[in-house]
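Enquirer: Quick one: sequence and predicted model below, then my questions.
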Amino acid sequence: MTAIEEARARYLRHVTVERGLSPNTVAAYRRDLTVYEEFLATRGIADAAGVSAGDVAEFAQWLRSRPGHPLAASSVSRMLSAVKSFHRFLTEEGLVADDVTTTARPPKLPARLPKAISIAQVEALLAATDGDSAQRLRDKALLELMYATGARVSEAVDLNVDDVIEGDVVRLFGKGNKQRIVPLGSYARKALDAYLVRARPVFSVRGTATPALFLGARGARVSRQNAWLIIQGAASRAKLGIEVSPHTLRHSFATHLLEGGADVRVVQELLGHASVATTQIYTLVTADALRDAYAAAHPRARWAPGEREAREAAAMRAGAAAVGR
């Protein structure tokens, strides 16, 4: 094992034990740092002490242009984040003298607004899980819980039965194993009750004893991939005609709360965001709804009689003139 491989192993133990990062995050760091080490090996570097700022900059450039598999800006940014965290750890531990990544800048990412669906589309999605079979009862409970709580798919499938507290709230474990308590709401509570009484016992006898809340057909915990397929199946039956993912329900949860007047700080707590700045992106999604509400309520925001028609006619004349030119 090379010196840099030993340093990586030490870093991964640190983020697992001391920082409490999730297994998925640790696995992503391991993959990204393996690519980084392989790049350094091509340059004859086997020790982190031998890495320069130029090496880090060339690594970022190589990721964007490597033959056969260039990475998008978002992927490059993620991998640079892992590399910067790794080198910062090495500096703090005294394993290297200087952090050579301090000048490394990730590529600028385009603004991407969260994709939410309308309340009517959510209702159609949830209605597509109606049914009395054990599978449909489970699917409805899962989707109702995800929309009611804004849970990430990993948080939902990691739930145990004991995490549903007195039927009214659910205990979620987010990034860094941070715990938060989120209300369930009457629809999700009813769906969970039906699942726990009528469906989960059917699944549980097919496998070994497990505390998992959501079980698959063989009695094991539902996986993230299973949850994705469950949502895809419901979206297909609902004939929504759009791409729906587990995160769509989380985005819709936040957007609908803000549209309903919830304080952004409250939504931040419910989502488990470390910074309110992350939550505030959802306020951009609701800007159209705010403008509509303003236009409907403010006496000076409404069109004067005949004004809308006059402006539309003027726009049409201008368009026709432009075509003529």
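Expert: Received, thanks.
Enquirer: going forward, measure contacts between C-alpha atoms and count neighbours the same way
Expert: Will do.
Enquirer: Name the SS class of Leu109, please.
Expert: coil (DSSP: H, G, I helix; E, B strand; the rest coil).
Enquirer: residues in contact with it?
Expert: 73-74 (C-alpha atoms under 8 Å, 6 or more residues apart in numbering).
Enquirer: The structure to be compared is supplied as follows:
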Amino acid sequence: MRFLFSWLKRMGYIEESPFAQIKNIRLPQKIVQPYTAEEIGRLLACCDSRFWWGSRNRAMILMLLDTGVRRTELVDLDLADLDLAGQRLRVLHGKGNKQRVVRFGTKAGEAVEDYLERFRGREPGALFLSRYGTRMSSHSVLIFLRRLGRRAGVEKVKVHRFRHT
């Protein structure tokens, strides 16, 4: 409403906005609860690495946990962005379209290596593939995490919580 009346004033339709003296109400920010070690353990336990999707999901969870990348950044990753030896990941299209390099740990590196060696291969293209062999969508990550959370008995499984863990 405030914007509408500001526009009406700017355009000369009204003399003064009735909202001019009213201050915005600041709502308290929601605190994002990080995952507990037990919740992470339960999520990883539900990733059966005998199957390609379990290996991929395990690698994705460990990468999210170590790097704190956003969901869109995760699905935009290409194999060329990965430096396993240096344990670095190049994020090309971050928030504000900024490029940055993030580091990951040994466990995440080993999980990605396992996924690449046993299932994905080393062909150029998207790092994490869908069941159709194409780049995963941001929405498909949301769906897989939701399903994984249900199986693991972990509530509110979202990518953003990994950034706070």
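Expert: Cool, got the structure. Since the structure is predicted, the reported quantities are computational estimates derived from the model, not experimental observations.
Enquirer: Tell me how the two chains score on TM-score.
Expert: Overlay of the two chains. TM-score (TM-score structural alignment, normalised by the length of the second structure): 0.81; 157 aligned residues with a C-alpha RMSD of 2.8 Å.
Enquirer: can I assume Ala199 of the first structure is in contact with Asp132?
Expert: No - look at Ala199 of the first structure against Asp132 with C-alpha atoms under 8 Å: they stay out of range, at 9.0 Å.
Enquirer: the more surrounded of the two?
Expert: Applying other C-alpha atoms under 10 Å to Ala199 of the first structure and Asp132 shows that Ala199 carries more neighbours, namely 21 against 13.
Enquirer: So the more buried one versus Gly216 of the first structure, what's the distance?
Expert: Ala199 of the first structure sits 11 Å away from Gly216 of the first structure, going by C-alpha to C-alpha, to the nearest Å.
Enquirer: quick one: common contacting residues for those two?
Expert: By C-alpha under 8 Å, 6+ apart, no residue touches both Ala199 of the first structure and Gly216.
Enquirer: Where in the second structure does stretch 288-308 of the first structure align, residue-wise?
Expert: Across the second structure, nothing matches stretch 288-308 of the first structure (TM-score structural alignment).
Enquirer: Could you tell me the end-to-end distance of that stretch?
Expert: End-to-end distance for stretch 288-308 of the first structure, by C-alpha to C-alpha: 18 Å.
Enquirer: shared neighbours, Ala199 and Asp132 of the first structure?
Expert: By C-alpha under 8 Å, 6+ apart, no residue touches both Ala199 of the first structure and Asp132.
Enquirer: Just tell me what Met63 of the second structure corresponds to in the first structure.
Expert: Per TM-score structural alignment, Met63 of the second structure is aligned with Leu145.
Enquirer: Quick check, that match in contact with Val182.
Expert: No - between Leu145 of the first structure and Val182 there is no contact under C-alpha under 8 Å: 10.3 Å.
Enquirer: who has more neighbours, the two?
Expert: Between Leu145 of the first structure and Val182, counted using other C-alpha under 10 Å, Leu145 has the larger neighbour count: 23 against 20.
Enquirer: Contacts only, for that one.
Expert: 151, 156, 184, 188-189, 192.
Enquirer: hmm, 6 Å instead?
Expert: Ala188 (C-alpha atoms under 6 Å, 6 or more residues apart in numbering).
Enquirer: That one sits in which helix or strand?
Expert: Per DSSP states H and E: Leu145 of the first structure is located in helix 134-149.
Enquirer: What is the mean deviation of that helix from its aligned residues in the second structure?
Expert: Helix 134-149 of the first structure, aligned to the second structure and superposed, deviates on average by 0.9 Å (mean C-alpha distance after the TM-score superposition for the first structure).
Enquirer: Now the helix or strand following that helix on the second structure. Mean distance?
Expert: Counting by DSSP H and E, the next helix or strand C-terminal to helix 134-149 of the first structure is helix 153-157. When the second structure is superposed, helix 153-157 of the first structure averages 1.0 Å from its matched positions, counting by mean C-alpha distance after the TM-score superposition for the first structure.
Enquirer: Show me what helix 153-157 of the first structure packs onto, helices and strands only.
Expert: Taking 3 or more C-alpha pairs under 6 Å, 6 or more residues apart in numbering; DSSP states H and E as contact, there are no helices or strands that helix 153-157 of the first structure lies on.
Enquirer: how much space between the residue nearest to the spatial centre of the first structure and Met146 of the first structure?
Expert: Centroid-nearest residue in the first structure, with C-alpha atoms, centre = their mean: His247, separated by 5.3 Å. Per C-alpha to C-alpha, His247 of the first structure is found 9 Å from Met146 of the first structure.
Enquirer: residue in the second structure matching Gly50 of the first structure?
Expert: That one, Gly50 of the first structure, aligns with Met11 by TM-score structural alignment.
Enquirer: quick one: its match and Phe5 of the second structure, what's the gap?
Expert: 10 Å.
Enquirer: These two: which has the busier surroundings?
Expert: Phe5 (17 against 10).
Enquirer: Show residues contacting the helix or strand hosting that one.
Expert: Assigned by DSSP H and E, Phe5 of the second structure belongs to helix 2-10. If you take C-alpha under 6 Å, 6+ apart as the criterion, helix 2-10 of the second structure is touched by 14, 17, 19.
Enquirer: Does the first one lie in a helix or a strand, and which?
Expert: If you go by DSSP H and E, Ile14 of the second structure is not part of any helix or strand.
Enquirer: What sits closest to it if chain neighbours are left out?
Expert: Spatially, and ignoring its direct neighbours in sequence, Ile14 of the second structure is nearest to Leu8 (5.9 Å; C-alpha to C-alpha, 6 or more residues apart in numbering).
Enquirer: now do the second one
Expert: Spatial nearest neighbour of Ser17 of the second structure, excluding adjacent residues (C-alpha to C-alpha, 6+ apart): Phe5 at 5.4 Å.
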